[in-house]
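fold the following for me, if possible:
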Amino acid sequence: MNIKEMMKIPSLKDVILLSGQDGINNLINSVNVLEALDIENWGRDGEVILTSFFALNDLNNNELNSFFKKMKEIGISAIIIKIDRLVTNIPNEIIKLCNELEIPLIKINKTVKYESIILDILGPIINRNAYLLDKYYTVHSELTNLAMTVPSIEGILYEFKKMINKDITIINVDRNTEVSTNPLLSNVTILGDKQIINPTYTYFKYQRKTVIYNNTSPKITASQIRVPIPYLGFNDYELIVHELEKEINSEDFMVLENAVKFLQMELLNKYSISQNIFQQKNNIIGDLINDRIYDKKDIDEILESFGLDKYNNYQIVLIKLYQKDRQASLEKISMSPILIKIRNRFKLAFKSMAFLERSDRVVFIFNFSEKNNNSTLKSIENIMDSLENNDIFKDFYYKISISNIVKRYDLPKANKEALDTQKVLNLFHNSNKIFHYEELGIYKIFLETNNLTNVERFISPKINDFREKHPQLFETLEVFLNSNQSYLATSEKLFLHPKTVRYRIDKIKNLLNLDFNDQEEILQIQVASRLFKLKNQEDTNDK
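So this is what the prediction gives:
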């Protein structure tokens, strides 16, 4: 019911609309009697206010202005003022405010009873609400029976189309896929949003968009309702109702409420099944690249089952996420949506590919024919740049390590190369970085020959002894050399006074008899500091 319809009810047949004609189509959800001015505490959107003017009688113009603006902000549909002994004429200021704010102002005489008005207004509203609830549970019952047939998503959409007589689409925003009862309605240009107030008994968040349907002939300009489907699988699903001829009504919203809940359950069921399959594949890929499958025949069968047997060349790409703020208490589960977006983009870009996902990383196996696979690196850079532009890495760095190209039975070797490259990335790079195993240079000597356990024999005994006896001074020396021998930069990184840094450096010169102009001596210390870091990381991983 709106205000225009309300004025036709028996108790209001002789009323006078004094102002606010532009709000004549305001919808009514309830009715209340004004007894106190704290309307922000009890007023509701769509409410009609009844008053004998008693509460407003002592307000000056500024106070009236403030009160009526609050009414507008709340969404009050109209105000009905009874003329009696307290007020014989409604002040011009109120008439003016109601016109400006498009709040219908209705005058009734003292013989009209509030009880009659309230019953006449609430009666149709109660009946309508009862009808909507009945519609909701009728649709719910039909969907319960439908669930027993285990329908496809497409079949479900066609059932909903029958109920509201409009085409329906469901889209996966993340994967850029969709299912629709009318594929011609897929390609749209969005012109803007139209305001929508959710009807009674609706829970989900609805949006109405004005669009141009580009594939129809001729092109159609119309509106569509969009509602996100909350989903545990981290994929962004949306349900779309195409309003080609007219907008949907409150009964259709009852269907949509059920539709979203029903689709939630169906998507959750499919997600549970997919997760079981996903975990099985994860375990198989993990065994394959970690050298836990020894029979070549078994390796061949696994590669064939994953569609990785078409070409002779293989390469492993490991993408790992690192927290930017090491002190922040971010749970690893927060990485999962990011990893899913990464692997979905990779699945679209690369055909012969399989992956393994863990809590903070995803490992890809590529299978290709070209011996020089430079296009892979360029494609990876483009994907990551695109994701970075969408601001999904605001809390994390990504570090990508790429193995050499290997043959099928050397996948464990390629996996070790990707892991070793990650070690170096983690130690020396605190930013988004893509690094190929071939770029490791001298570090490969220690990583390939497992010399990290005896790293001390590659370091000058003098430097090793100095680090053990003076760890604080060694740290200062390390930062000083990595800061281009700048006292100020070193002091800022170590949170020390520049004089303290200068004192420590002078002490280091004396203890080591060190000449900072001797590039050979400086190189020995810098190499030693990096080898110590590699050794420390290896020891941590072994615990």
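
going forward, measure contacts and count neighbours with C-alpha atoms only.
Will do.

ok, and what's touching stretch 194-208?
Here stretch 194-208 makes contact (Cα atoms under 8 Å, 6 or more residues apart in numbering) with 129, 133, 193, 209-210, 223-228, 250, 253-254, 257.

for Leu122, see how far away Lys347 is.
56 Å (Cα to Cα, to the nearest Å).

do the same with Leu191
38 Å.

please apply the same query to Phe253.
21 Å.

so the two - more neighbours on which side?
Between Phe253 and Leu122, counted using other Cα atoms under 10 Å, the more crowded position is Phe253 (21 against 16).

okay, and that one sits in which element?
Using DSSP states H and E, Phe253 maps to helix 250-289.

helices or strands up against that helix?
Counting contacts by 3 or more Cα pairs under 8 Å, 6 or more residues apart in numbering; DSSP states H and E, helix 250-289 is packed against helix 114-147, helix 153-164, strand 220-229, strand 353-357, helix 411-428.

of these, which is nearest Asn454?
Closest of the helices and strands packed on helix 250-289 to Asn454 is helix 411-428, at 17.1 Å (criterion: Cα to Cα).

excluding its own residues, what touches the closest one? List them.
288-291, 314-318, 399-406, 433, 435-437, 440, 447, 533-534, 537.

toward the C-terminus, what is the element adjacent to that helix?
Counting by DSSP H and E, the element that comes right after helix 411-428 along the chain is strand 433-436.

mind listing what Ile285 touches?
Contacts of Ile285 (Cα under 8 Å, 6+ apart): Phe355, Leu356.

so how far is Leu512 from it?
51 Å.

check Lys162 too.
86 Å.

please apply the same query to Ser274.
Distance from Ser274 to Leu512, by Cα to Cα: 62 Å.

what of Asp298?
58 Å.

same thing with Glu47?
From Glu47 to Leu512 the distance is 84 Å (Cα to Cα).

with Ile118 instead?
94 Å.

could you check which of these two is surrounded by more residues?
Ile118 (17 against 11).

which ones are touching that one?
Val31 are the contacts of Ile118 under Cα under 8 Å, 6+ apart.

out of everything not next to it in sequence, what's closest to Val231?
I think there's a mix-up here, since residue 231 is Tyr and not Val. Gln264 (6.3 Å; Cα to Cα, 6 or more residues apart in numbering).

so what's the one you found up against?
Taking Cα under 8 Å, 6+ apart as the test, what Gln264 contacts is Ile229, Pro230, Tyr231.

to compare with the earlier structure, here is another sequence to fold:
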Amino acid sequence: MGYTVRKLLESEQFPKMKLLCGEKGLDLEVKGIRIIEIEDMERYLTGGEILITSLQVYLSCSDREVEQHFEDLVKSDISGFIVKKRKEYDPTGRRLSLLEKHCKKYEIPLVEIPGDLYYWGIIRHVMMQVFDKDTARLKYFKITHDNFNTFILKNNGSSNTASDIIKFLSIMIENPVVLYYGNLNCMVSTNLDNSKLILSDEIQPYKPNIITKFQYMKQMKGSRVQYVVKFAILNEVEIYITITEENRELIELDYMAIENAIINLQYGFLSEFAQDEVKKKYQRDIIHNILNGLLSSKEMTEAAAQLGMKESDTYRVVDFHTITKNVQRKYTKEQLHEVGVIEGELMHLLPDALIYRNMDQIVMIQQVDSNQTELEYQKEMEEIEEVIQRSILYRKKDTDFQIGIGKSVEGYQRLKESYYEASQAIKYIEIIRLVTGDKNKSVVHYSNLGFFQIFGKVDDMTELERCIPETLKKLYLYDDEHKGELITTLQMYLRNNQSIKKTAGAMFVHYRTISYRLEKIKQISGINFDNANEVLAVSNGLIIYKMLKEIE
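Sure thing, here's the model as predicted:
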């Protein structure tokens, strides 16, 4: 005798199952298992199936129509019904009573399961009993594929698609599932863990016992096994999905569900990306025109309204720049792709801001928080720069990420001013790095530049050489010929407010050595340290000379 409903009940795999009627039919052979997905399901049955339903599919049917469908089903040589009792689908219990009446009439087993018991464990168990391994895989692949497809059709590429698919997969495999962006930030999670994905040093490639085109990996998350699957959208955007064995170990049929989930995620993302690209291009054109002052006052008002901006609010513009570290400073296709990845990271970190990308440049319009000081905002941007830079290093890319901050302006009509300052701040970063010696300086607020703005306006940096006092040039010439330290001593002396003692301490030499060098400096250059104007000119000359040497 083949597999029967009696064997299913006696297996005690599902102790909450309860036989309502049809005891005489318990030994009918089960030849398959299907979910009642459409009203006229009888048209697609081959005989011997056990049917699962919550009666949801009959919500729009009259009692007479439901009764006719039940009559047709029980005449289709089925082996039984499994019903999940859901009050929202059968509030009066009338539909279940009608089904029970027909099952009694034709001696068909009717089994009830509680609302908290999902179908998929039952489906897997029955398929493994009824079919050989390969057939079970194909059947399970088909049934999971059809169910995942409903999310694509229902959502039509909306942002809910990924969330629905991930939650449904978690129900199917009875374990938590998390979806991550390529930068390892969490996109969708079925549990409370929204932290970044950590790929351990011990992670290993894993090959499930199925035919797959996706890259599986396996690692430990605490004491539990975690599977990591990497896939791509359009061969460019990387996505990760993780399944952690918290409740039970995965079996082969679970991998069929995972495969179908990923395939449908790819379709869903393609549709969503296509819609997003159209929206982003339209938004990009609007923002470009606003920031560059290409719109009339009326056009500006209309454009701002489409972006949700108000003239009564305060905004600032931030310019994010990505500089390639190769000699040519030209962007390859791979490097431009990296800029796109950084854009996605910024949109994740700053979800309320308007962000658009133009080749290597990413620009943000952000409403100013009146409760946040400029210093606090500077610190926030520095923290964001650190997060992005860590991600860049993790991906082993050679991108120099910089942030220029423009001033706050009231309303959207003056955004052009803030954009100009943000762009100029990016331009001055190299100068600030040269002057301060901090090559990692990457966040600059235009309003904090002060004196250094002058240097940024000179396109040919060598023209600045004429601003170096002749007295200082003599010192540089002397140091070059004698391999001396007079320039270094002069820099430290001025930096320490002309204190011989502090200069000696900073240079780890005796104060008499500093005194001797200062006399030598006066003798060669004729610098008068009591003349404030001359000292200022020398200080500026030291900065300019350092800049020119770095440029060489």
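
just to revisit the earlier point, summarise which helices and strands the next helix or strand after the helix holding Phe253 of structure 1 is packed against.
Counting by DSSP H and E, the next helix or strand C-terminal to helix 250-289 of structure 1 is helix 296-305. With contacts taken as 3+ Cα pairs under 8 Å, 6+ apart, helix 296-305 of structure 1 sits against no other helix or strand.

circling back to that earlier point, check the gap between the residue nearest to Tyr231 of structure 1 and Ile170 of structure 1 for me.
12 Å.

now Phe446 of structure 1
The separation that Phe446 of structure 1 has from Ile170 of structure 1, given Cα to Cα, amounts to 53 Å.

how about Asn367 of structure 1?
Asn367 of structure 1 is 33 Å from Ile170 of structure 1, by Cα to Cα.

again, but for Asn373 of structure 1
37 Å.

buried set for stretch 442-461 of structure 2?
Ser442, Val443, Val444, His445, Tyr446, Gln453, Phe455, Gly456 (16 or more other Cα atoms under 10 Å).

which one of those sits closest to Leu494 of structure 2?
Nearest to Leu494 of structure 2 among the buried residues of stretch 442-461 of structure 2, with distances taken as Cα to Cα, is Phe455, at 20.9 Å.

so that closest one lies in a strand, does it not?
No - according to DSSP: H, G, I helix; E, B strand; the rest coil, Phe455 of structure 2 belongs to no strand; its state is helix.

any idea what Phe278 of structure 1 aligns with in structure 2?
Using TM-score structural alignment as the criterion, the counterpart of Phe278 of structure 1 in structure 2 is Lys280.

how about the nearest residue to that match, chain neighbours excluded?
Tyr356 (7.5 Å).

Leu346 is in contact with that neighbour, correct?
No - using Cα atoms under 8 Å, Tyr356 of structure 2 makes no contact with Leu346, being 10.2 Å away.

neighbours around the residue nearest to Lys280 of structure 2, how many?
So Tyr356 of structure 2, with other Cα under 10 Å, has 21 neighbours.

list the contacts for whatever residue of structure 1 lines up with it?
In structure 1, the residue matched to Tyr356 of structure 2 (TM-score structural alignment) is Leu356. Going by Cα under 8 Å, 6+ apart, Leu356 of structure 1 touches Lys281, Asn282, Ile285, Gly286, Val362, Val363, Phe364.

how much space between Leu356 of structure 1 and Ser272 of structure 1?
18 Å.

how about Pro337 of structure 1?
For Pro337 of structure 1 relative to Ser272 of structure 1 (Cα to Cα), the value is 16 Å.

ok so, going back, just send the helices and strands packed on helix 250-289 of structure 1 back as TSV, with distance to Pro471 of structure 1 too.
Listed next are these as TSV, based on distance: least, Cα to Cα, whole Å:
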stretch	distance to Pro471 of structure 1
helix 114-147	68
helix 153-164	64
strand 220-229	56
strand 353-357	39
helix 411-428	18
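
need the helices for the stretch 401-550 of structure 2, in chain order.
Per DSSP state H, counting those that start in this stretch, the stretch 401-550 of structure 2 carries helices over the ranges 415-436, 453-456, 470-482, 486-495, 500-507, 511-525, 532-551.

buried ones in the longest one?
What it means is helix 415-436 of structure 2. Under 16+ other Cα under 10 Å, the buried positions of helix 415-436 of structure 2 are 415-432, 434-435.

residues near the counterpart of Lys205 of structure 1 in structure 2, how many?
With the correspondence set by TM-score structural alignment, Lys205 of structure 1 lines up against Gln215 in structure 2. Residues lying near Gln215 of structure 2 (other Cα under 10 Å) number 13.

who touches Lys166 of structure 1 in this structure?
Val241, His242, Glu243.

and the first one, how many neighbours?
By other Cα under 10 Å, the residues close to Val241 of structure 1 number 23.

where does it sit, in terms of helix or strand?
Val241 of structure 1 belongs to strand 237-243, assigned by DSSP H and E.

so which other helices or strands are in contact with that strand?
Checked by 3+ Cα pairs under 8 Å, 6+ apart, strand 237-243 of structure 1 has strand 168-172, strand 220-229 packed alongside it.

including mean neighbour count and distance to Asn390 of structure 1, could the ones you listed go into JSON lines?
What follows is these, written out as JSON lines (neighbours: other Cα atoms under 10 Å; distance: least, Cα to Cα, whole Å):
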{"stretch": "strand 168-172", "mean neighbour count": "21", "distance to Asn390 of structure 1": "17"}
{"stretch": "strand 220-229", "mean neighbour count": "19", "distance to Asn390 of structure 1": "19"}
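
now render the ones you listed as a markdown table, adding distance to Leu18 of structure 1.
A markdown table is the format used below for these (distance: least, Cα to Cα, whole Å):
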| stretch | distance to Leu18 of structure 1 |
| --- | --- |
| strand 168-172 | 45 |
| strand 220-229 | 35 |
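
and of these, who's closest to Lys4 of structure 1?
Nearest of those (Cα to Cα): strand 220-229, 25.9 Å.

what sits up against the closest one?
204-214, 236-245, 247, 260, 263-264.

which parts of the stretch 51-200 of structure 2 are strands?
Along the stretch 51-200 of structure 2, the segments classed as strands by DSSP state E, counting those that start in this stretch run 80-84, 110-113, 177-181, 186-189.

ok, now how distant is the aligned residue in structure 2 for Ile302 of structure 1 from Glu380 of structure 2?
Counting by TM-score structural alignment, Ile302 of structure 1 corresponds to Ala303 in structure 2. Taking Cα to Cα as the measure, Ala303 of structure 2 falls 29 Å from Glu380 of structure 2.

so those two - more neighbours on which side?
The residue with more neighbours, out of Ala303 of structure 2 and Glu380, is Ala303; 20 against 12, by other Cα under 10 Å.
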